[in-house]
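In: Provide a 3D model corresponding to the input given below.
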Amino acid sequence: MRRIWEEGDERVDRTGVGTRALFGTQLRCDLSDGRVPLLTTKRVFWKAAAREMLWFLTGETNIRLLLRQGVTIWSDWPLKKYREASGDDIAQEDFERRIVEDADFAAKWGDLGPVYGKQWVDWPTYEPAGDGHFKAGPGINQVAQVVESLRNNPGSRRHIIEGWNVAQLDEMALPPCHKTYQFHVAGDRLSCVLYQRSCDVALGLPFNLFGAALLTRMISEQAGYEPGELVWMGGDTHLYLNHTDLIEAQLAREPSGDPRLAITRQPPSIFDYRIEDFEVSGYQPQGTLKAPVAV
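Out: Predicted coordinates:
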């Protein structure tokens, strides 16, 4: 964060807010002995990040399921779409309440398109239907395939979960930022490289790090390995110019504590974990810092 703020290239971005950015960054996080990359210089709502990861694994693309659990991190994009289409300057809380209470409204306005989980567990395929036409084929469950390949072919260099489906980017509320996960076995340890094409360091990165660590822990358990390392690699790694107060407050704090993540139950498959299966201990963050999301 300090490097970006002091050395980053200041530029105009898609949102019009403006950023300072570095390109080609890396963080390495040890996941052994329950270690987990949870920032302590501000509070990270790790249960919301965990619920989001579990939501990805369902393949669901509608925010209704998240909102029912009190997770509002995806509301900004469909809310913006609704306001622009309807002319109704509805408050976010009222929009979210209507999504939860009205199934038809949720079906029309709460869907994000084929984002993240849809690509992870149901990547679309097509089959010839004759006369030059094609029909939808069976979806590809990349997550299940990776778990199986880790069990049976640990030396493979193809343990990859990919979210960047070029043919469907225009249908997504937001093209995937954390787009490529690759897994690697060394001895009895499983590590993960996450490549993130675009990273909002103030708001997004804390969630992305915890989510990737949690996914790695779940896959490690399901495939029969000990957790190794999370290697996070960023493309456009940026701070928004309207996040100044958060950034300066966070940079004035010193990291502290030693958070650990425990998984208390091993379900029969990667798709059967529940929020109650995760416990975090030793986490003593220094207080919440808020900033607006650039949509």
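In: CA only for contacts and neighbour counts going forward, please
Out: Noted.
In: for the biggest strand by length in the chain, which positions count as buried?
Out: Longest strand in the chain, counting residues (DSSP state E): strand 226-240. For strand 226-240, burial by neighbour count (16 or more other CA atoms under 10 Å) applies to 226-240.
In: What of stretch 252-264?
Out: So for stretch 252-264, counting by 16+ other CA under 10 Å, buried means 259-263.
In: Turn the residues you listed into a markdown table, including distance to Ile63 and secondary structure.
Out: Formatted as a markdown table, the buried residues of stretch 252-264 follow (distance: CA to CA, whole Å; DSSP: H, G, I helix; E, B strand; the rest coil):
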| residue | distance to Ile63 | secondary structure |
| --- | --- | --- |
| Pro259 | 29 | coil |
| Arg260 | 29 | strand |
| Leu261 | 26 | strand |
| Ala262 | 27 | strand |
| Ile263 | 26 | strand |
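In: which among the residues you listed gets closest to Ala49?
Out: Leu261 (13.2 Å; CA to CA).
In: ok, the closest one - contacts?
Out: Neighbouring residues of Leu261 by CA atoms under 8 Å, 6 or more residues apart in numbering: 34-36, 278-281.
In: and the angle for the helix ranked longest in the chain with strand 226-240?
Out: Selection of the longest helix in the chain by residue count, based on DSSP state H, yields helix 204-223. Interaxial angle, helix 204-223 versus strand 226-240 (axes from the mean of the first three to the mean of the last three CA atoms, to 10 degrees): 160 degrees.
In: Give me the most central residue, this protein.
Out: With distances taken as CA atoms, centre = their mean, the residue of the chain nearest its centroid is Asn208 (5.0 Å).
In: ok, that residue to Pro176 distance?
Out: For Asn208, the distance to Pro176 equals 12 Å [CA to CA, to the nearest Å].
In: please give me the structure for this one as well, since I'd like to look at both together:
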Amino acid sequence: MSIADTQYLQIVDRILQHGYYANNRTGVPTYKLPHQIMQFDLAEEFPILTTKFVAFKTAVKELLWIWQLQSNDVRELQRMNCHVWDEWMRPDGTIGKAYGYQIRKYKQVDTLLHTLRTDPQNRRMIVSLWNIEDLPDMALQPCAYQTLWDVTDDRLNCMLIQRSGDMGLGVPFNMTQYAVLVHLIARAVGLQPGLFTHVINNAHIYENHIEALKTQLARREKAVKAPTLLLNPDIADFYQFTPDDIQLDNYVHLGKLPMEVAV
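Out: Predicted coordinates:
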């Protein structure tokens, strides 16, 4: 059984057993627990769920749109045949000053790459999408909003802070795409991928996702071995990776579990 399935399903089970029930801005009530944490050693295993299908290519495209293209233009994502942001697209085609806009505005990826190469023991390597000044002009304020970076023994470690985590739909995407990000950044600066720690402040299950997640929990004993992440060996420049350069080898899963997104 993959480590990703083990840790993820433990949180799902805890929420269903002990979660606090309340409404929220979407109008679809949730069960929630605060301060849930997963941690993966990326040298040992790539974290993606096998107890349900996770759309890996879609997750990678969204990641590159935010971190590499540093875009807030949903039309650029749609040109990659990715539609995860369609519900939040404004009439101008953007999501306002959110996500990639904040990375580009402050050249945060370039700063991170430079610091990792020149001062890897720096304790201020932080990328933040939570810009208080711009929050009112965001179609959706960032959920996975901050990463903290560390280098130990030539291994690149990353902590992702997520203010709000939809366990059914969002978290499986986020855990996988930020693990990819650590691999890409590590390759770009000549390090090995290390620890990826995923901290979720408000981990919740929407009421209309409960039955699907119970089905997933029932698959726990059938979970299979995690796949292997393969990066194009000819590319070391973070800005040159395409979705085709990022592949999974032997991704075996137990099938799709449809769930409706809460907007």
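In: on that earlier part again, over in structure 2, find the residue span the longest strand of structure 1 aligns onto.
Out: Under TM-score structural alignment, strand 226-240 of structure 1 corresponds to residues 192-206 of structure 2.
In: rewinding a little: now the residue nearest to the centre of structure 1: closest residue in space that isn't a chain neighbour?
Out: His178 (7.4 Å; CA to CA, 6 or more residues apart in numbering).
In: OK, contacts around the equivalent of the one you found over in structure 2?
Out: Matched by TM-score structural alignment, His178 of structure 1 corresponds to Ala144 in structure 2. Listed by CA under 8 Å, 6+ apart, the contact set of Ala144 of structure 2 reads 160-164, 174.
In: number of nearby residues for the equivalent of Leu31 of structure 1 over in structure 2?
Out: Counting by TM-score structural alignment, Leu31 of structure 1 corresponds to Leu42 in structure 2. By other CA atoms under 10 Å, the residues close to Leu42 of structure 2 number 21.
In: so who does Leu42 of structure 2 touch?
Out: Per CA under 8 Å, 6+ apart, neighbours of Leu42 of structure 2: 179, 193-196.
In: re the thing from before, which of the contacts of Leu261 of structure 1 map to contacts in structure 2?
Out: Comparing these with structure 2 on both residues aligned by TM-score structural alignment, their matches' CA atoms under 8 Å, the contacts found in both are 36, 278-281.
In: which of the residues in the helix or strand that the longest strand of structure 1 is followed by are buried?
Out: Where DSSP states H and E defines the elements, the next helix or strand beyond strand 226-240 of structure 1 is helix 244-251. Within helix 244-251 of structure 1, the residues that count as buried by 16+ other CA under 10 Å are 246-247, 250.
In: Contact partners for the corresponding residue of structure 1 for Phe56 of structure 2?
Out: The alignment partner of Phe56 of structure 2 in structure 1, by TM-score structural alignment, is Trp46. Applying CA under 8 Å, 6+ apart to Trp46 of structure 1 gives the contacts 38, 207, 210.
In: Under the alignment, what does the last one map to in structure 2?
Out: Under the alignment by TM-score structural alignment, Phe210 of structure 1 pairs with Thr176 in structure 2.
In: For burial, what's the neighbour tally of that match?
Out: For Thr176 of structure 2, the count of nearby residues is 21 (other CA under 10 Å).
In: contacting residues around Leu54 of structure 1?
Out: If you count contacts by CA under 8 Å, 6+ apart, Leu54 of structure 1 has them with 271, 273-275.
In: List only buried entries from those.
Out: By 16+ other CA under 10 Å, the contacts of Leu54 of structure 1 give 271, 273 as buried.
In: now, which of the contacts of Leu54 of structure 1 sits nearest Arg2 of structure 1?
Out: Distances from Arg2 of structure 1 to those, taken by CA to CA, are shortest for Ile275, at 33.4 Å.
In: Look up how far His253 of structure 2 lies from the aligned residue in structure 2 for Ala252 of structure 1.
Out: Under the alignment (TM-score structural alignment), Ala252 of structure 1 maps onto Ala218 of structure 2. From Ala218 of structure 2 across to His253 of structure 2, the span is 14 Å (CA to CA).
In: Over to Asp234 of structure 2?
Out: Here the criterion is CA to CA. By it, Asp234 of structure 2 lies 29 Å from His253 of structure 2.
In: the more surrounded of the two?
Out: His253 (19 against 8).
In: The residue nearest to that one when sequence neighbours are not counted: how many residues sit nearby?
Out: With CA to CA, 6+ apart as the criterion, His253 of structure 2 has its nearest non-adjacent residue at 4.3 Å, and that residue is Thr50. By the criterion of other CA under 10 Å, Thr50 of structure 2 has 25 neighbours.
In: Would you enumerate the residues in contact with Thr50 of structure 2?
Out: Residues near Thr50 of structure 2 by CA under 8 Å, 6+ apart: 2, 5, 223-226, 251-254.
In: what residues are up against the residue nearest to Thr25 of structure 1 when sequence neighbours are not counted?
Out: Leaving aside its chain neighbours, Thr25 of structure 1 sits nearest to Gly234 (4.9 Å; criterion: CA to CA, 6+ apart). Listed by CA under 8 Å, 6+ apart, the contact set of Gly234 of structure 1 reads 23-26, 195-199.
In: Mind doing that once more with 10 Å?
Out: By CA atoms under 10 Å, 6 or more residues apart in numbering, the contact list for Gly234 of structure 1 reads 22-27, 177-178, 194-199, 201, 205.
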